[in-house]
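Chemist: sequence unknown, structure follows:
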């Protein structure tokens, strides 16, 4: 990212998008540096587009079908991602990231919704877990590949988005839109869209997804500062700690269906918050780097259950005609949490004590775990009375 900032530094005032974004970002800081600008373009811009576009993508797929939209999104993902290699101006880079965010919104929403189209019951829970695991493994591999290619030249990692072309044959020849009267034709789908959903239940899912995302993403924001300040760790040690947490998450996500066989969704979120809380608290008190890795592994087990749990939970609460829209809302909640995390965590950061933010987050997570345990208890009691 340093090399990208150096390359585009001279365009902050001459490029139209550069001037616009500097003016926009000036409301958040007194001085907008080129590094801040590039971080916003490369990271925040796609996330913001995902937040805005995910419900629309899901709604559109409920009406017109998911397969063709997914194929188009894969093409858009590849070309918009690769556009960074050819970008010669900040405007070109910015537009490419806008379209990249749109494509990710579609891919993330449609692939989960299609799991709901194709599978039910335990088979759905098993596949959701594998999907969550693949996301974790893919994230780790993409980061490692990007880091390796960036050592050659800063433009080359943008070719990594071409990997989307490998998924296209499967999308074209293997996927299909189930022929359901309430989800395939515009006229019947429009009527289905009007069907009510349980706002309290869906709202609770979205709040849970948002809170989990805020507290998960703080790891990616704070660990790169915490390890060097606490242990004088290197960038490699930072990357290894984050990768280990994600690998632990990938492993536990595969077992999601086992958790679902025995526990309700609320109880699983109780476990998620407890594991994250324990991991974060241990991070705050650990005296050395090896024990930090153990703490990150514990927290990572909580991370790995977040996506499959919120996805399966939403799929269980919405009808087939509203499936895409429901998953789009979950995607928005998740990325809104990612977008808001640095802002919400900032008041708890003590520059004199880098461990304090993890201690505070651990306490908050333990509180959430207790709250969800109480809710789970009353839900179980209500079901027992009803039966």
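Modeler: Received, thanks. As the structure is a prediction and not an experimental result, all values here were calculated from the model.

Chemist: can we go C-alpha only for contacts and neighbour counts from here?
Modeler: OK.

Chemist: Can you tell me how far the nearest residue to residue 364 once chain neighbours are set aside is from residue 116?
Modeler: Among residues not flanking residue 364 along the chain, residue 277 sits closest, at 7.5 Å (CA to CA, 6 or more residues apart in numbering). The spacing between residue 277 and residue 116, counted by CA to CA, to the nearest Å, is 31 Å.

Chemist: neighbour count winner among those two?
Modeler: Using other CA atoms under 10 Å as the criterion, residue 277 and residue 116 rank with residue 277 on top: 28 against 25.

Chemist: picking that back up, check which helix or strand the residue nearest to residue 364 maps to.
Modeler: helix 265-285 (DSSP states H and E).

Chemist: so how far is that helix off the chain centroid?
Modeler: Distance of helix 265-285 from its chain centroid, counting by CA atoms, centre = their mean, to the nearest Å, is 18 Å.

Chemist: The longest helix anywhere in the chain vs helix 265-285, what angle?
Modeler: Longest helix of the chain, by residue count under DSSP state H: helix 199-231. Taking axes from the mean of the first three to the mean of the last three CA atoms, to 10 degrees, one finds that helix 199-231 is oriented at 20 degrees with respect to helix 265-285.

Chemist: what about versus this one:
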């Protein structure tokens, strides 16, 4: 008798992508204090931000190869092994004091996150079908933004304890409590079929020329999206917030804009794509401009909140845009490319911000430059949306056969 998945399995699989969220936002409030401890290192800014963003590039590089592990060892086995290694490597920096050892442990975390996110997606596809499948896949992304708000506050609170910036890393170890849920309530499909690529040949060749530019746009949007999670703590610290708790609370308030942006996307998804893209980019531009011009933490948070609304609108727009442009059978490759582009953007975001800060005289000015870039992009989207071709682009997901 074939086992039937329900809401319990959907929720359990949804928690796996949450673990990648913790990797960024949990540590963000304590980055300025980590920076102070490693300030004696050459390129300390790059090293410390690599602790935060380094796992992203590992996810992007390894995600295409996760399928090999899954086929050899099984979906469920890979998922449970990844959780164990994630917990051990994730909390290791609590005891580590060498920045290079910490970075190495973070790269291991990135490898496990690649497995967690990929296998959770595959099992969701195995367990569910039709609209139920798409609802759970969408929920895995959407719920992560809500978890991020909680993680900002948690990271700041833990960073204020006796062990300082080391303390938030212990949260990774608690993820081991998820293991029994994965063991008892998930199962290996008897005859797993890769439903992402099944019958893909019936739809013709993959439209690389149409989708590759959307992946590039996703990467650029991700670079902008991660400016607030990665850089806001440094900006707030320079403008008067001196404790991890206050930085964590302020960051959580700013990132409330992400779920609001996601809600706005859902509410206005039937609008032309270029209109939505213009609005999202304009929010990025306005928010970054306010952060750059602000002199107080309060105004800085307001600007960051506006930018986060733009991010919450633009990121799901890109994912749905890609899915809408593909037949059902080709959406696996489309979503995989989206994930790779998104994580590559996450990795490059602090590097680009650091280079701009060095060239413009400070992080605030660098964010201002990114605001100008977003403004130019918004103007281009606006003009293109007024053309016959640009104005006709809408989001229409075809049903699974």
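Modeler: All right, it came through fine. All of these numbers come straight from a predicted model, not from anything done at the bench.

Chemist: Show me what residue 60 of the second structure lines up with in the first structure.
Modeler: Matched by TM-score structural alignment, residue 60 of the second structure corresponds to residue 51 in the first structure.

Chemist: For that match, give me its contacts.
Modeler: 105, 331-333, 335-336 (CA atoms under 8 Å, 6 or more residues apart in numbering).

Chemist: how far does the strand or helix carrying it sit from the chain's center?
Modeler: If you go by DSSP H and E, residue 51 of the first structure is part of helix 45-64. Chain-centre distance of helix 45-64 of the first structure: 14 Å, with CA atoms, centre = their mean.

Chemist: that older thread, inside strands: which ones of the contacts of residue 51 of the first structure?
Modeler: Using DSSP state E, no member of the contacts of residue 51 of the first structure falls within strands.

Chemist: which of the residues you listed line up with contacts in the second structure?
Modeler: Counting by both residues aligned by TM-score structural alignment, their matches' CA atoms under 8 Å, the second structure reproduces these contacts from those: 105, 331-333, 335-336.

Chemist: filter the residues you listed to the buried ones?
Modeler: The neighbour count (16 or more other CA atoms under 10 Å) marks 105, 331-333, 335-336 as buried among those.

Chemist: Tell me the one among these nearest to residue 267 of the first structure.
Modeler: Lowest distance from residue 267 of the first structure to those (CA to CA) belongs to residue 333, with 20.0 Å.

Chemist: so what corresponds to that closest one in the second structure?
Modeler: The equivalent of residue 333 of the first structure in the second structure is residue 341 (alignment by TM-score structural alignment).

Chemist: so what corresponds to residue 381 of the second structure in the first structure?
Modeler: Per TM-score structural alignment, residue 381 of the second structure is aligned with residue 372.

Chemist: pretty sure its match is in contact with residue 269, am I right?
Modeler: Yes - using CA atoms under 8 Å, residue 372 of the first structure is in contact with residue 269, at 7.1 Å.

Chemist: what residue of the second structure takes the place of residue 298 of the first structure?
Modeler: Match for residue 298 of the first structure (TM-score structural alignment): residue 306.

Chemist: Can you tell me how far the nearest residue to residue 186 of the second structure once chain neighbours are set aside is from residue 361 of the second structure?
Modeler: Residue nearest to residue 186 of the second structure in three dimensions, not counting chain neighbours: residue 9, with 6.7 Å by CA to CA, 6+ apart. Distance of residue 9 of the second structure to residue 361 of the second structure, computed by CA to CA: 50 Å.

Chemist: okay, those two: which has more neighbours?
Modeler: More neighbours surround residue 9 than the other of residue 9 of the second structure and residue 361, with 19 against 10 (other CA under 10 Å).

Chemist: Show me where the stretch 101-250 of the first structure has its helices.
Modeler: 121-150, 164-173, 186-193, 199-231, 235-253 (DSSP state H, counting those that start in this stretch).

Chemist: deepest of these, which one?
Modeler: Burial of the helices of the stretch 101-250 of the first structure is given as mean neighbour count (mean count of other CA atoms under 10 Å); helix 235-253 ranks first at a mean of 21.

Chemist: Give me the contact list for that helix.
Modeler: Contacts for helix 235-253 of the first structure (CA under 8 Å, 6+ apart): 129-130, 132-137, 140, 219-220, 223-224, 227-228, 292-293, 296-305, 308.

Chemist: how about a cut-off of 7 Å?
Modeler: By CA atoms under 7 Å, 6 or more residues apart in numbering, the residues outside helix 235-253 of the first structure that reach it are 129-130, 132-134, 136-137, 140, 223-224, 227, 293, 296-297, 299-305.

Chemist: next one: stretch 181-197 of the first structure
Modeler: Contact partners of stretch 181-197 of the first structure, identified using CA under 7 Å, 6+ apart, comprise 62-65, 318, 321-322.

Chemist: In ChimeraX, how would I select the buried members of these?
Modeler: This is the ChimeraX syntax for the buried subset of the contacts of stretch 181-197 of the first structure, where burial follows 16+ other CA under 10 Å:
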select :62,63,64,65,318,321,322
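
Chemist: what's the most distant pair in the contacts of stretch 181-197 of the first structure?
Modeler: Across the contacts of stretch 181-197 of the first structure, no pair lies farther apart than 64 and 318, at 17.8 Å, counting by CA to CA.

Chemist: that older thread, possible to save the contacts of residue 51 of the first structure as JSON lines with distance to residue 250 of the first structure?
Modeler: Shown next, in JSON lines, are the contacts of residue 51 of the first structure (distance: CA to CA, whole Å):
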{"residue": "105", "distance to residue 250 of the first structure": "21"}
{"residue": "331", "distance to residue 250 of the first structure": "19"}
{"residue": "332", "distance to residue 250 of the first structure": "22"}
{"residue": "333", "distance to residue 250 of the first structure": "21"}
{"residue": "335", "distance to residue 250 of the first structure": "19"}
{"residue": "336", "distance to residue 250 of the first structure": "22"}
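
Chemist: from the residues you listed, which is closest to residue 32 of the first structure?
Modeler: Proximity of the contacts of residue 51 of the first structure to residue 32 of the first structure (CA to CA) peaks at residue 336, which lies at 22.9 Å.
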